[in-house]
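Engineer: Fold the stuff below for me.
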Amino acid sequence: MANATAIILAAGEGTRMKSNHAKVSHKILGKPMIRWVADAAIAGGCDRVVIVVGSHADEVRAIAEAAYAGATATVECVEQAERLGTGHAVKVALEATGISDGPVVVLNGDLPLVTGQTVAAFAESVSGGNAAATAFTIVPPDPFGYGRIVLAADGTIERNIEQKDCTPEQAATLTECNAGCYAFDGALLAAHIGEVGCDNAQGEYYLPDMLEILKSHGHAVRAFHCDDWREGLGVNSRAQLAQLTAIARDRINEQLMAAGVTFIDPAQAWIGPDCTIGRDTIVWPQTHLIGTCHVGQNCQLGPNTRLTNTSAGNDCVIDETVAIDAVLENGVDCGPRAYLRPGTHMLDNSKAGTHVEIKKSTIGRGSKVPHLSYIGDTTMGEGVNIGAGSITCNYDGVHKHKSVIGDNVFVGSDTMMVAPAEIGDGALVAAGSVITEPVPADALALGRARQTVIEDWAPVHFEKLRAQK
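Structural biologist: All right, here's what the predicted structure looks like:
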């Protein structure tokens, strides 16, 4: 929707969350709620997004600045220093930004299930002069707690009755509920927002009063009905946060299954909204994809795997693996119980096996770190085999040092490569070695202590021990 603006209300305390953080900073599938709403607004065509902050303003502002620096839409924060109600919040946003035309949608910052398609239709509902304002309405299975909308014969809103003001008959028969979000003709909103008063028990300025104000000026006010009632659900408690997380999980997993992904148990896989998975990939229970993750086709994910901001190509097996800010190319095999730390880059057909930790290292094509090893700050060529229990000793207590391992190197078990280590192509390092000097190509490196054997020593030794009892 061209020239549309979203105002997101995110200034509230969120006291029922019992938290030291802003309510809208709490995450659903690894993503802060405020970003779900802002992303929906941008996807819905809003070229300007204004987030009204108040409680924990610095925290919310930091989330927005980190996520939307360089975004195509303008995303900005405006502080409501005095929290005097939703009408006051919108007035603060208009005054600070100068918005005075085009559709303006006002969304709550704890509305993570609203979609871009719905936001676009919501903005469209006040374009072309069809209505001065629309109220976002839903029909939930249990309407208790919601304001009820009474429609006139021509489809305009006749009344908005709060739950506490409903008669028993109204509570039982009125099912169209006000979800608390509104779309306005921007010019009319700017012209009349100053008429919202605070003559109520709380002394606050309530945005819903704009509906009656616009009607009093002869403008049409209508309902915008959302067929999926879940899009109008907000979060006010930890229990509701868990409930909406489950809904978001199911919605994403259903979309992925429709696109050709297999889930062994969809209720036990948590895939973030900014993640993609290719067809014929199998997702096992207790798999988590957080942040921005991209997984290719015909992969095995899990069980017990957590990927954060990680990409994997096709035909990968990622079993019981934690990977953060890592890149896995095609045919990579990880786990079980592998830990890929930031900066890990595994090339085609490489392997990180059982109890292997890799950090800020490139593992070459076909190279293997099969088990019980640590590789840090290392560039490894192709066709390398690292024996069990081997370590690149990259830290001297103050600085990190880099190691380079060439192509087709064989490193025996229990080898310590003290950085900066250099091992040339085709070299062989004997098991149990401590490597402190460069190893030339095709050489044998042997860094063991000399073995001493004293024959017939053991029986005498144990006899002495037994005599001491």
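Engineer: C-alpha from now on. contacts and neighbour counts both.
Structural biologist: Fine.
Engineer: need the helices for the stretch 201-350 of the chain, in chain order.
Structural biologist: With DSSP state H, counting those that start in this stretch as the criterion, the stretch 201-350 of the chain has helices at 209-216, 238-258.
Engineer: could the ones you listed go into CSV alongside distance to Ala89 and mean neighbour count?
Structural biologist: Output for the helices of the stretch 201-350 of the chain, formatted as CSV (distance: least, CA to CA, whole Å; neighbours: other CA atoms under 10 Å):
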stretch, distance to Ala89, mean neighbour count
helix 209-216, 13, 18
helix 238-258, 24, 16
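Engineer: Can you tell me which of those helices is nearest to Leu444?
Structural biologist: Between Leu444 and those, the shortest gap by CA to CA is with helix 238-258, which sits at 51.0 Å.
Engineer: Would it be right to say that Pro140 lies in a helix?
Structural biologist: No. Pro140 sits outside any helix when classified using DSSP: H, G, I helix; E, B strand; the rest coil, being coil.
Engineer: Could you report the neighbour count for it?
Structural biologist: Residues lying near Pro140 (other CA atoms under 10 Å) number 18.
Engineer: Please report the distance of it from Glu254.
Structural biologist: Separation of Pro140 from Glu254 (CA to CA, to the nearest Å): 21 Å.
Engineer: Kindly report the same for Gly296.
Structural biologist: In terms of CA to CA, Gly296 sits 18 Å off from Glu254.
Engineer: before we move on, the earlier item: for Leu84, find the nearest of the helices of the stretch 201-350 of the chain.
Structural biologist: Of all these, helix 209-216 comes closest under CA to CA, at 14.0 Å.
Engineer: Could you also give me the structure for this next sequence, so I can compare it with the first?
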Amino acid sequence: MDQWAGVVLAAGDGKRMKSRLTKVLHRVCGKELVRYPVDLMKESGVTRVVVVVSLGNRQAVQERLGNQVEYVTQTELKGTGDALSKARVLLQGQAENVLVLTGDAPLVRLESVKPLMAAHADSSRDMTFLTCRTASAKDFGRVARNEKGQVVKIVEAADQTGFTDEITEVNGSVYCFRDGWLWENLDDIPTAANGEKYITSLVEIGSSRDGAVEANLTEDPAELMGVNDRLQLSQVEEILRQRIREQWMLSGVTMPHPASVYIDAGASIGQDTVILPNTSIVGSSVIGEDCEIGPNSVIRDSTIGRGCRATASVLEEATMEDGANIGPFSHLRPGAYLESGVHLGNFVEVKESRFASGAVMGHFGYVGDASIGAGTNLGAGMVTCNYDGKDKHRTDIGENAFIGCDTMLVAPVTVGSGAITGAGAVVTKDVPAGRLAVGVPAKIKSRNPEAN
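Structural biologist: Model prediction:
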């Protein structure tokens, strides 16, 4: 039997989001809300995770999370207690303890959950949950203790009357349960006036029946923030972005103006890289060591090697090997690949093309569906005419070729190694290696004037 199993509650309809997209699939720092508790459980060593979904969001959630978790459906939204009961069919008797998280609280830290799990397991408690002390108890259940300081119940936000805004202890909706005790007592949760059953009722059930119910206090109230509307979504994202920036700065990344930098949770940045202002590193981008990114760059789902520079440019699903550089004001579209030492200057757009080592395109132009040989120079204004109105065609340029300014390469076409095109040439036929193409349409000539 495993020591732990996990349940993520993700069936809520999220009406306050005012969105056609189910609440738990809204993104924070590039990741869906529901992915945060799932990832947290995996990081905590919980390998078997059940996600409770609704009839309305099951398909969408399952499409995002795939088969890394199991699913049960809460057919009627009757509260968190009812939602948790749906996991019984899969988990009862399968683990010693059950960790329960909500699908809309992405700020809960591993540093808080691991001690909570350890305290629960080491003391053989029936229920342990995370709390914090805050002056703002909105949307939180308040923790009530007796004169001995023992937890006796949680008063849900909807049931709170007569409370002031003094500092108080609130429930963070992070729960650990002993497996046998949980399933034995879950059916005893009373139905509230609104027809729902709350997990928090298990606190009062346990304390009244001499159960071992305890709370672990976290020092950071922000950690327990959940998302119920777009305002809270933005507040949570702001906190998480600051955490991410701090993590990378403490790991050796320089940010002269951190507040203007956006880094998604799935991105990775190497030591001694400098991220300049107004730069976004989003998706699963990987940036190597000793790079300079920005200012005003967007790196999306791209890989950048060591010692690269991307100045005021956009990369989308592109790759730059070590020592490559781009910008300012250039665009690598999906499928662009720059090998080591490639230089692209300003106003260059590249799509589904590979530049071999040392190739250069210093000024404005477009390269699409092409391969550029090592050491080749592409002049300003050069364009691969890859689309004929119906189909895309390839352009292949060999090593150490020289493509003159304003050359139009009408694909499909091949320019051989060491070949040259004259300024303004419109190349409609293959240029053999070492030959010269000039004119409109281009004619093939020898590079020896006397031979012509």
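Engineer: TM-score them against each other, please.
Structural biologist: Aligned and superposed, the two chains score 0.92 in TM-score terms (TM-score structural alignment, normalised by the length of structure 2); 441 aligned residues with a CA RMSD of 2.1 Å.
Engineer: which residue in structure 1 lines up with Glu169 of structure 2?
Structural biologist: Superposed on structure 1 with TM-score structural alignment, Glu169 of structure 2 falls opposite Glu176.
Engineer: quick one: that match and Arg148 touch, right?
Structural biologist: Yes. Using CA atoms under 8 Å, Glu176 of structure 1 is in contact with Arg148, at 5.8 Å.
Engineer: between the two, which one's more packed in?
Structural biologist: Shown here are Glu176 of structure 1 and Arg148; by other CA under 10 Å, Arg148 has more neighbours (27 against 21).
Engineer: What's the more buried one aligned with over in structure 2?
Structural biologist: Checking TM-score structural alignment: Arg148 of structure 1 goes with Arg142.
Engineer: Where does stretch 346-355 of structure 2 end up in structure 1?
Structural biologist: Against structure 1, the aligned range for stretch 346-355 of structure 2 is residues 354-363 (TM-score structural alignment).
Engineer: start to end distance for the matching stretch?
Structural biologist: 16 Å.
Engineer: Buried residues of it, list them for me.
Structural biologist: 354-363 (16 or more other CA atoms under 10 Å).
Engineer: mind listing which of these are in helices?
Structural biologist: Judged by DSSP state H, the buried residues of stretch 354-363 of structure 1 include no members of helices.
Engineer: Now render the residues you listed as JSON lines, adding distance to Trp270 of structure 1.
Structural biologist: Below are the buried residues of stretch 354-363 of structure 1 laid out as JSON lines (distance: CA to CA, whole Å):
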{"residue": "Thr354", "distance to Trp270 of structure 1": "24"}
{"residue": "His355", "distance to Trp270 of structure 1": "24"}
{"residue": "Val356", "distance to Trp270 of structure 1": "24"}
{"residue": "Glu357", "distance to Trp270 of structure 1": "24"}
{"residue": "Ile358", "distance to Trp270 of structure 1": "24"}
{"residue": "Lys359", "distance to Trp270 of structure 1": "25"}
{"residue": "Lys360", "distance to Trp270 of structure 1": "26"}
{"residue": "Ser361", "distance to Trp270 of structure 1": "28"}
{"residue": "Thr362", "distance to Trp270 of structure 1": "28"}
{"residue": "Ile363", "distance to Trp270 of structure 1": "28"}
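Engineer: Give me the subset of the residues you listed lying in strands.
Structural biologist: 354, 357-359, 362-363 (DSSP state E).
Engineer: Next, give me the two most distant ones among those.
Structural biologist: Farthest-apart pair in those is Thr354 and Thr362; separation 18.0 Å (CA to CA).
Engineer: which one in structure 2 is aligned with Asn126 of structure 1?
Structural biologist: Wrong residue type there; residue 126 of structure 1 is Val, not Asn. So, by TM-score structural alignment, Val126 of structure 1 is matched to His120.
Engineer: That match is in contact with Ala212, isn't it?
Structural biologist: No. Proximity of His120 of structure 2 to Ala212 does not meet the contact threshold set by CA under 8 Å, at 9.7 Å.
Engineer: okay, these two: which has more neighbours?
Structural biologist: More crowded of His120 of structure 2 and Ala212, by other CA under 10 Å: His120, with 25 against 17.
Engineer: Regarding the more buried one, what is its secondary structure?
Structural biologist: helix.
Engineer: Name the nearest residue to it, ignoring sequence neighbours.
Structural biologist: Thr128 (5.9 Å; CA to CA, 6 or more residues apart in numbering).
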